[in-house]
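Peer 1: Show me the folded form of this:
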Amino acid sequence: MDGLYFELGWQHIINWDAYDHILFVIALSAIYLLRDWKKVLVLVTAFTVGHSITLALSVLHIIRIPAALIEFLIPVTICVTALSNIIRKDEAPQNLQLNYFYALFFGLIHGLGFSNYLKSLLGSQANIVKPLLGFNLGLEFGQIIIVMCILLISTWIVQFGRVKRRDWNMFLSSATFGVAFLMVIQGVRALFI
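Peer 2: You can find the predicted model right below:
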């Protein structure tokens, strides 16, 4: 049964319907190249730990936060991460502690976004540990696929396309920020209208 949840987890992430999550992974990865894959893997894992915690708490009905608020906060996390990339002074990432904070803390918010989807899958199932673990491992696997694609594209553009790393970061982070900002506006409307 957990093989099914693993598959659902990675398919959910790779599905374009989860583009908010894909945008966050892009924002987290935008400043890196393929040679930085270990750093990015740690970031993605920190993100998975964060969203696993709130996903479990929400599925177990320990915490409840209105869906409209979460749908507003998720694009805010993307905007903050992308903006951090844009205002970054150095070309290559030096101090990763802020990125780890973003990954872990913002993962808590994103986990709440997954909770309704997972609750609908679990139904009234009594034991949720294995399905929850399978789903989270699937999410991690899907994120790694997305990250590897981003790192490969970024490396190709910077090294073979001879685009300055800073210029590529600005382009990718600005585009991500722009899409997420439109989502923030939609989220504000949903909250107040």
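
Peer 1: use CA for all of it now, contacts and neighbours both
Peer 2: Fine.

Peer 1: which outside residues touch stretch 49-66?
Peer 2: 103-112, 114-116, 118-119, 132, 136 (CA atoms under 8 Å, 6 or more residues apart in numbering).

Peer 1: tell me which residues of it are tucked away?
Peer 2: Of the residues in stretch 49-66, Val49, Gly50, His51, Ser52, Thr54, Leu55, Ala56, Leu57, Ser58, Val59 count as buried by neighbour count, 16 or more other CA atoms under 10 Å.

Peer 1: Output the residues you listed in JSON lines, with secondary structure appended to each entry.
Peer 2: Written out in JSON lines, the entries for the buried residues of stretch 49-66 read as follows (DSSP: H, G, I helix; E, B strand; the rest coil):
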{"residue": "Val49", "secondary structure": "helix"}
{"residue": "Gly50", "secondary structure": "helix"}
{"residue": "His51", "secondary structure": "helix"}
{"residue": "Ser52", "secondary structure": "helix"}
{"residue": "Thr54", "secondary structure": "helix"}
{"residue": "Leu55", "secondary structure": "helix"}
{"residue": "Ala56", "secondary structure": "helix"}
{"residue": "Leu57", "secondary structure": "helix"}
{"residue": "Ser58", "secondary structure": "helix"}
{"residue": "Val59", "secondary structure": "helix"}
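
Peer 1: show me what contacts Asp90?
Peer 2: So Asp90 contacts Arg166 (CA under 8 Å, 6+ apart).

Peer 1: From Phe24, how far out is it?
Peer 2: 21 Å (CA to CA, to the nearest Å).

Peer 1: Another for comparison:
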Amino acid sequence: MNDFWFYIKLGFEHVLDLGAYDHILFLAALAVPFTFKSWKSVLVLATIFTIAHCTSLALSAFGLVNVDVSWIEFLIPVTIALTAIFNLYQLKGNKTTSSLGFHGIATAFFGLVHGFGFSNYFNMLMAEEENKLGPLLGFATGIEFSQVVIVLLVLCIAFLFLDVLKVKQKVFIAAASMLIVLITIPMLIETFPL
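Peer 2: Sure thing, here's the model as predicted:
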């Protein structure tokens, strides 16, 4: 049981690590178009992301798929930028809320990419583990808990801007999405595979 808690904590800290803020940026980009009125939709997306993230970890942990880490490290900021740009594209069509269809498929793909980005480190941790399913489930649980924290934080920020400060939703989504893209640009440059 102690090992299970270790992996829950690891998953929780993995997402909330301010030194590696790619998860936080991605989840922020994912949650920005939503409000507390549509909290179920954004939690569904976060869960899709968790399932995909852990699927790629499992594929790697069981030796079924090996990927080039340099490309994955580049694709992670690409997924963040694309999510934020998609938010801006939605605004062009006068949409302030996103549907789960395309967003769900994109989130699943992006979750796979992010999971492969963490797979080498995770595999080193699990090298001594005979049963890999328990650690994977613990890690997935920690990821899900931390993602709920981030999503709730973004929804609280949205509430503050939209309901308290009376900023128009389109302005909030546009400003937050552009800020996310700007923060992601150095990550894209730094990880670009030469």
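
Peer 1: What value does the TM-score take for this pair?
Peer 2: For this chain pair, the superposition-based TM-score is 0.94 by TM-score structural alignment, normalised by the length of the first structure; 190 aligned residues with a CA RMSD of 1.2 Å.

Peer 1: And His51 of the first structure? What does it align with in the second structure?
Peer 2: Correspondence of His51 of the first structure to the second structure, assessed by TM-score structural alignment: His53.

Peer 1: if we can go back for a sec, which of the contacts of stretch 49-66 of the first structure count as buried?
Peer 2: 103-112, 114-115, 118-119, 132, 136.

Peer 1: where exactly do the strands run in the first structure?
Peer 2: For the first structure, strands defined by DSSP state E do not occur.

Peer 1: Pick out the most distant pair among the buried ones among the contacts of stretch 49-66 of the first structure.
Peer 2: Ala103 and Lys119 (23.4 Å; CA to CA).

Peer 1: Identify the residues contacting Met170 of the first structure.
Peer 2: For Met170 of the first structure, counting by CA under 8 Å, 6+ apart, the contacting residues are Asn85, Ile86.

Peer 1: what do you get if the cut-off is 6 Å, keeping everything else the same?
Peer 2: Ile86 (CA atoms under 6 Å, 6 or more residues apart in numbering).

Peer 1: what residue of the second structure matches up with it?
Peer 2: Using TM-score structural alignment, Met170 of the first structure pairs with Ala174 in the second structure.

Peer 1: Can you report how many residues neighbour Met1 of the first structure?
Peer 2: Met1 of the first structure has 8 neighbours, counted by other CA atoms under 10 Å.

Peer 1: out of everything not next to it in sequence, what's closest to it?
Peer 2: Closest residue to Met1 of the first structure apart from its sequence neighbours, by CA to CA, 6 or more residues apart in numbering: Pro131 at 7.1 Å.

Peer 1: One more: Asn85 of the first structure?
Peer 2: Ser173 (6.4 Å).

Peer 1: Go ahead and confirm that neighbour touches Ala82.
Peer 2: Yes - Ser173 of the first structure is within contact range of Ala82, at 4.9 Å (criterion: CA atoms under 6 Å).

Peer 1: neighbour count winner among these two?
Peer 2: Higher neighbour count among Ser173 of the first structure and Ala82: Ala82, with 30 against 26, using other CA under 10 Å.

Peer 1: contacting residues for the aligned residue in the second structure for the more buried one?
Peer 2: Matched by TM-score structural alignment, Ala82 of the first structure corresponds to Ala84 in the second structure. Shown in contact with Ala84 of the second structure (CA under 6 Å, 6+ apart): Ala29, Ser177.

Peer 1: mind checking how far the counterpart of Phe105 of the first structure in the second structure is from Met126 of the second structure?
Peer 2: Residue pairing (TM-score structural alignment): Phe105 of the first structure is matched to Phe109 of the second structure. Using CA to CA, one gets 24 Å for the distance from Phe109 of the second structure to Met126 of the second structure.

Peer 1: Over to Asp17 of the second structure?
Peer 2: From Asp17 of the second structure to Met126 of the second structure the distance is 20 Å (CA to CA).

Peer 1: next one: Phe161 of the second structure
Peer 2: 43 Å.

Peer 1: same question, Leu112 of the second structure
Peer 2: 19 Å.

Peer 1: What of Leu152 of the second structure?
Peer 2: 31 Å.

Peer 1: Over to Leu162 of the second structure?
Peer 2: 44 Å.

Peer 1: so can I have CSV of the buried residues of stretch 49-66 of the first structure showing distance to Leu8 of the first structure?
Peer 2: Putting the buried residues of stretch 49-66 of the first structure into CSV (distance: CA to CA, whole Å) gives the following:
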residue, distance to Leu8 of the first structure
Val49, 18
Gly50, 19
His51, 16
Ser52, 15
Thr54, 18
Leu55, 15
Ala56, 16
Leu57, 20
Ser58, 18
Val59, 16
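
Peer 1: which outside residues touch stretch 6-26 of the first structure?
Peer 2: Taking CA under 6 Å, 6+ apart as the rule, stretch 6-26 of the first structure contacts Ile78, Gly134, Phe135, Gly138, Leu139, Phe141, Gly142.
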